[in-house]
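Novice: Quick one: sequence and predicted model below, then my questions.
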Amino acid sequence: MDGTCKDGIIRCEVEGRQVLGFDTGLPPQAFVKARLGNLLNSEGLIVDSTVHPWKPEGTVEHQGHILLYGKNFTGESLEVLLSRGDDTSLLALQWYIKALKHIAEFDSRFFDTISFFPAGVLIHRDGTVFFAPAVLAKRFYEYQDPEYYISKVLRWLHPDKTGINAAVFTAACITYTLVTGCAPFSISRSSELERAQRILNQDIRDGFYKPASLLKPRIDLELTDLLDSILEPVKGKTNRDLEDFIRILGEPGKKKLTDLFNASEAANISTTLLQREFKKRERSIKIQRFFRIYRYVMLAGLGSALALALILWNILEGQKDRPTTKGMTPPEVVKTYYNAFNTLDHQWMEACVQKGVSKGDIEAVINLFVISKVREAYERKATVIDPETWNAEGAKPTDVTIFGITDLSLKVLTPIPIMPVEGEYCSIEATYTFYYPESKMADSIPSESQTIQNQIPSTPKQEIRKDILTLIWSKKSWKITAIDRTLINPQSDIP
C-alpha cells in the first residue's frame, strides 16, 4: 500500500501488480445500489511528449470501500510539490503547464473531463504528468468531506469557464499561489458550507483578490500583469493563453524561482499606491454586490416584475429627449453631474460625461431609482430622499433610504479656455459628503425568513470625497472625461 483513503488517489496491489485507484467512498452494497458502473467509462490522461489515455480497468474492495483502479502511475501530487515553495515547485508547475499545452494541441475537449486542480494531478520526476478523471477525483473529495472539496477543488476552478479558458484560469491560480505563498481566493471558514461556496464563487466571478504585486512587490511586472489579466474580469479583456505562461515562467528547468522576482523593479513600485488601488476596487465590488443583491431581493419580495418592466419602458422612452451640456461652463457641468445624485437622474449624469466614464456612479443611481419606484408602487409613499432634505428635516431616524451628496465645493485647478478648441482640457476639484445606505447585505444573501423591512437600510453611511475631474471640449460642449476619486474619511466596512 502506497497511500491512504484520505489521499483520494491510492496505489495498491491487485492480482500481483501495482495499480492506481480512486476511492468512491461507498461500500460494495451501496456502490451496486447507486449504479455507478458508468464511472468505468471515465477517462484521464498521461502526458509526456504526447498524450496517452488512462482508463479504469475494474473495481476492487479496499478498507471497506469500492475503488476504481487502472494502470499504475508513480509520482507526487502537484499539491504536495507546490507546498515546498522552492525550485522543485517551479519545475513541477513548468511541467504541468507544458502538459496542458500538449492537451490543448491534441484535443482541448479533454479539459472538460480531466482534473487539472493540484490535488488531481500527479507528476513524475521525469516530467510526465497524470491528470485524473475529473468525475473520480472530484467525487472522492465531495463525498469524503464537503469542506475539503471546497479547498481541494472549487477554489482552483472558475464556476463559469470551460475548456482551455478554464485551464488558463487554474494555471493562473496555481502560479499566484507559488509566487505569493497563498491562494488568490480565500475561503470563508466562519460560514456554513453552502454559503462559503457561494461567497467563493462570487469572489472568483468578481475577481475579488489581492494583486500578487501587493503581497510581493518584487515580483516580475510581466508576470503580475499576466495574473491580473486572467484573475481580474475587468482587466481580462485581452486573451491570454498557456504560451504566455511558458514564455514568462520558462521551459522546464530553464528558470529558478528567484528569476520570477526583480529587485530593480521594487524601487519603482509604491506599496501605498497599490494598497489604495486595491481598496478602491474592493469598495467598488462591495457596493456593486449591495445593489445587485438589494435589487433582486426587492423584486422577489414585492413580486413586481411588471412594475419594473413599466419603469424600464419609461426610462427608454425618456431617451428621446436626452439632456445636453451644450452652452454650459465646466463648473456648471460638474455641478449638474453631482446634483443628479440627489435627483437620481442618470440621464443628466450620462450627459455630463463621456461614454464609459463614471460607470459605477451611474449604475448605482439607476439601480436605486428602479428600486425606489418599485417600492413606491408597493408602499404608496416616497422611499428615497436626498441628504439635504433629510438634514433640513432634522436628520431623524427613518425607514426611507438616504442617498446623495451635501456640501459640494468646487475649485478650478487649471485655467478654463474662453474660446475652447476641440480636444482642449481643464481640471476641477470637487469636495463633498456622500451619503449611501448602510446594509449588512453586501457580503451575504438574506434568507427568505428575513422581512422586507429588515432588508431596507434605515441609517445612511457618510464619507467625505475629493474628486479631481478632467473635462474635455468635444463636439461643441464640455464633457467629464475622467474622475480621480480620493476618500478623505473612508468607512471601515466599505473601504
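Specialist: Structure's in. What do you need? Numbers count the residues shown, from 1 in each chain.

Novice: For the rest of this, base every contact and every neighbour count on C-alpha atoms.
Specialist: Fine.

Novice: so Gly70 is in which element?
Specialist: Gly70 belongs to strand 65-71 when assigned by DSSP states H and E.

Novice: helix or strand right after that strand?
Specialist: By DSSP H and E, the next helix or strand past strand 65-71 is strand 76-77.

Novice: which is the next helix or strand following that next one?
Specialist: Sequence order places helix 78-83 as the next helix or strand after strand 76-77, per DSSP H and E.

Novice: Tell me the secondary structure at Gly85.
Specialist: coil (DSSP: H, G, I helix; E, B strand; the rest coil).

Novice: and it, what does it touch?
Specialist: Leu178, Gly181 (C-alpha atoms under 8 Å, 6 or more residues apart in numbering).

Novice: can you check the one 4 residues further on too?
Specialist: Contacts here follow C-alpha under 8 Å, 6+ apart; on that basis Ser89 touches Leu81, Leu82, Ser83, Leu178.

Novice: one more time with 10 Å, if that's ok
Specialist: Listed by C-alpha atoms under 10 Å, 6 or more residues apart in numbering, the contact set of Ser89 reads Leu78, Glu79, Val80, Leu81, Leu82, Ser83, Trp95, Leu178, Lys256, Leu257.

Novice: got it, and Gly21?
Specialist: If a contact means C-alpha under 10 Å, 6+ apart, then Gly21 has 3, 5, 8-14, 56-60, 62, 66-72, 136 as its contacts.

Novice: then this one, side by side with the first:
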Amino acid sequence: MDSLEASPIAGILVEGAECLAVDTGLTPAAFAQAKLARYVVESAALVDPSLRIEERRAEGVVERDGRMLVRFPPFSGERLDLLVARCPSGGALGEAGARAVAALGRWMAALSRLRSLTEAAVGRASDLPLPAAAIAADDGSMLFLPAVLALRAMEGRGAEARFDGVDKWIQPDLSGEAGDAFTAAALAYRILCGVDPFGGKDADAVRADMRDGCVLPASLVRPDLDEEIADLLDACLVPAETAAAGNRVPRRTLAARPSLARISEGFAAAEARGFYRELSPSAHEAARAAKDKFSRTRGDTVRTRRFMRRNSTVIAVIAISVLGVALFTASMIRDRAGRPTTKGMVPIEVVRTYYDAFGKFDHEMMAACVTGKAGKNDIDAATNLFVISRVRQAYENKDAYISAGEWIAAGSPVFDGSVFGVDALRVDSVDDDPSDGAVSFTARYDLWRPGEQPDRSGAANATAPAAPAPVRERREDSLVLSLRSGAWRISSMERKLLE
C-alpha cells in the first residue's frame, strides 16, 4: 500500500501497531474549528470475497507532521481509482489491467450487496460509490471507507487529487443505483479502452461532458472491444435522450440506462469470453473513419446544445418576440383579408359603391374605395353618425337613422329620427382611358343629412323638440381614380355645392 507521502490513505504505524490512516490535511486547530470530530464516529464497511459484511469503526485520531489523521483497523490493499489509473493506454491489458479488472468486478459485486442492505447497517448508502473510498485487497476483500472522510482526504491533497479520485468518475446529477452504474461504466471504460471517457481537464469541463453525454463510443475507441460490453458502457455513459438528440452511439441496442447488476453480469461474461476480438486491417480503418466522422458531428451538436443552455434566457425572449410578431402579423393578415376591397371592380362601379355606402354608414367600404386623403371628411361623418346611431339605438331601443334612399322610397314621411345618404346620383365619364393608370369622372348627387336642432333654451314651457327636418345639399364632385395594387381607388376629389 502507498505511503502517506504518496496517498492520503495509507497504512502507518502508531506506537508500534499497524493501522489504516486517512489524512484529513488539517492542522489540529483547523480540525477542531471545522468541527470534524464527527469523522471519528464514521464507520467503514469491509466486504469479504463471500460478500459477508463487517463494520470497521474508526479508532480515533492521531497527529502526524502537523496534520490530523483518522485511524481505522489495519487493512492492506490499493485504492480502486489508483488501480484503474495504472492500466495501460491501449493494447493488451497486461498485469496492471488484470488487477484493475479483478478489483472492479469485486467492487461492483460488493457495492450491489451493500445497496441491498438498509442504510442503518452500513451508514449513508448514497456515499458508497466514490472510487477513492474503495480499497481492494489481494485476497478479494473490499473496504469501503466513509465517503465524506475520503473526500476530505482528496481535497486535502489539492484539486488535482480530488479530480483524479472523485470528480472524473461521479455524475453529479445521478444518485443511488443510477449513479453506481454510471461510475462503474466510467471505470470499466478507462480499463478497457485505455483512456478516460470524459476528456475535460478540470472538474467543471468533465461535469459538462457528463451532462451532455459528450463521450466517444467505446466501440469507436476500441473497435476490437466485445460488442456486448461496448453497448453496456455506451448505454450508461450516453443517456438515451442525448443519443436521440444527435449524439447517437453506433451499434447501440439498449434504450435505457442499464443497472449496476446488469453491468456487473455483462462485465463478467465479457471477461470470460475475452474482452477483445480479432479485427482485420480494413475493419480498423473503417472504425477510424467512423470515429472521425462521429467526433465532428458530436462537436457541432455539443456546441449547439451548450450555446442554447448558456443563452436560454436570451433565446426565450427572442422566441417570444418572434411569436408575438408572427401573431401580430397573422392578425393583420386576417384583418386585411376581412376588410372590403375594390379588387375586381371597374372604375365606375367603384364610384357608385362609394356613394351607395353613405346611407349604410359603411365607413369601411368608403375607405376601401379611396386612397390618400380623398373622401376623408365623408368617411369621418359616416363614422360619427354610425357611432351615434348605435348609442341612440341602445338607449332608445329604436332606429335613430334611416338612409336617404329608403326614406324617399317610402314617400319622405315624417320620421322621428335623422336621414342620411345620397340620392339622385349621376356619374359622367370625363376620361375613361385607363392606359396611363388613371381615369376621371364627375358625380352629381343630392346629399341628405340631419338638419340643425333649433335653440329653444330660452323658450317658456319648452317641450322635447321633434327631430329636425333633413337638409338636402346638391353637390358635384370631380373624381380621379388610380390603379393601386390591382384595384381602382379614388385618389383625388374636388367638391362644389350647386345650390
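Specialist: Nice, thanks for sending it over. What you see is a predicted model, and the numbers here were worked out from it, not measured in a lab.

Novice: what range in the second structure matches the strand holding Gly70 of the first structure?
Specialist: Aligned using TM-score structural alignment, strand 65-71 of the first structure spans residues 67-73 in the second structure.

Novice: Buried among the contacts of Gly21 of the first structure? Need that as a selection in PyMOL.
Specialist: Here is the PyMOL command that picks out the buried ones among the contacts of Gly21 of the first structure, judged by 16 or more other C-alpha atoms under 10 Å:
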select buried, resi 5+8+9+10+11+12+13+56+59+66+67+68+69+70+72+136
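
Novice: Could you identify the helix or strand that succeeds the helix of greatest length in the first structure?
Specialist: In the first structure, with assignment by DSSP state H, the single longest helix is helix 271-302. Downstream of helix 271-302 of the first structure, the first helix or strand assigned by DSSP H and E is helix 305-317.

Novice: hmm, who's touching that next one?
Specialist: Helix 305-317 of the first structure is contacted by residues 299, 304, 318, 346-347, 366, 369-371, 373-375, 377-378 when judged by C-alpha under 10 Å, 6+ apart.

Novice: Check stretch 278-287 of the second structure too.
Specialist: Residues outside stretch 278-287 of the second structure that contact it (C-alpha under 10 Å, 6+ apart): Ser219, Leu220, Val221, Arg222, Pro223, Asp224, Leu225, Arg288, Ala289, Ala290, Lys291, Lys293.

Novice: Please enumerate the helices of the stretch 151-300 of the second structure.
Specialist: 159-162, 176-193, 203-212, 218-221, 227-237, 240-244, 260-273, 281-310 (DSSP state H, counting those that start in this stretch).

Novice: quick one: the strands in the stretch 351-499 of the second structure?
Specialist: 401-403, 418-431, 438-449, 471-484, 487-497 (DSSP state E, counting those that start in this stretch).

Novice: what stretch of the first structure does the last one fall on?
Specialist: When you say that, I think you mean strand 487-497 of the second structure. Counting by TM-score structural alignment, strand 487-497 of the second structure pairs with no residue of the first structure.

Novice: same thing with the third one?
Specialist: Across the first structure, nothing matches strand 438-449 of the second structure (TM-score structural alignment).

Novice: by contact count, what packs against that strand?
Specialist: Counting contacts by 3 or more C-alpha pairs under 10 Å, 6 or more residues apart in numbering; DSSP states H and E, strand 438-449 of the second structure is packed against helix 347-356, helix 404-409, strand 418-431, strand 471-484, strand 487-497.

Novice: and the second one, how far out from the chain's middle?
Specialist: Helix 404-409 of the second structure has its average C-alpha position 65 Å from the chain's average C-alpha position, going by C-alpha atoms, centre = their mean, to the nearest Å.

Novice: Okay, buried residues for that helix please.
Specialist: Within helix 404-409 of the second structure, the residues that qualify as buried are Ala404, Gly405, Trp407, counting by 16+ other C-alpha under 10 Å.

Novice: which one in the first structure is aligned with Arg113 of the second structure?
Specialist: By TM-score structural alignment, Arg113 of the second structure lines up with His102 in the first structure.

Novice: for Arg38 of the second structure, same thing?
Specialist: Aligned by TM-score structural alignment, Arg38 of the second structure pairs with Asn38 of the first structure.

Novice: Give me the neighbour count for Leu82 of the second structure.
Specialist: By other C-alpha atoms under 10 Å, 16 other residues sit near Leu82 of the second structure.

Novice: Surely it and Pro131 touch.
Specialist: Yes - at 8.7 Å, Leu82 of the second structure counts as touching Pro131 under the criterion of C-alpha atoms under 10 Å.

Novice: Noted, bye for now.
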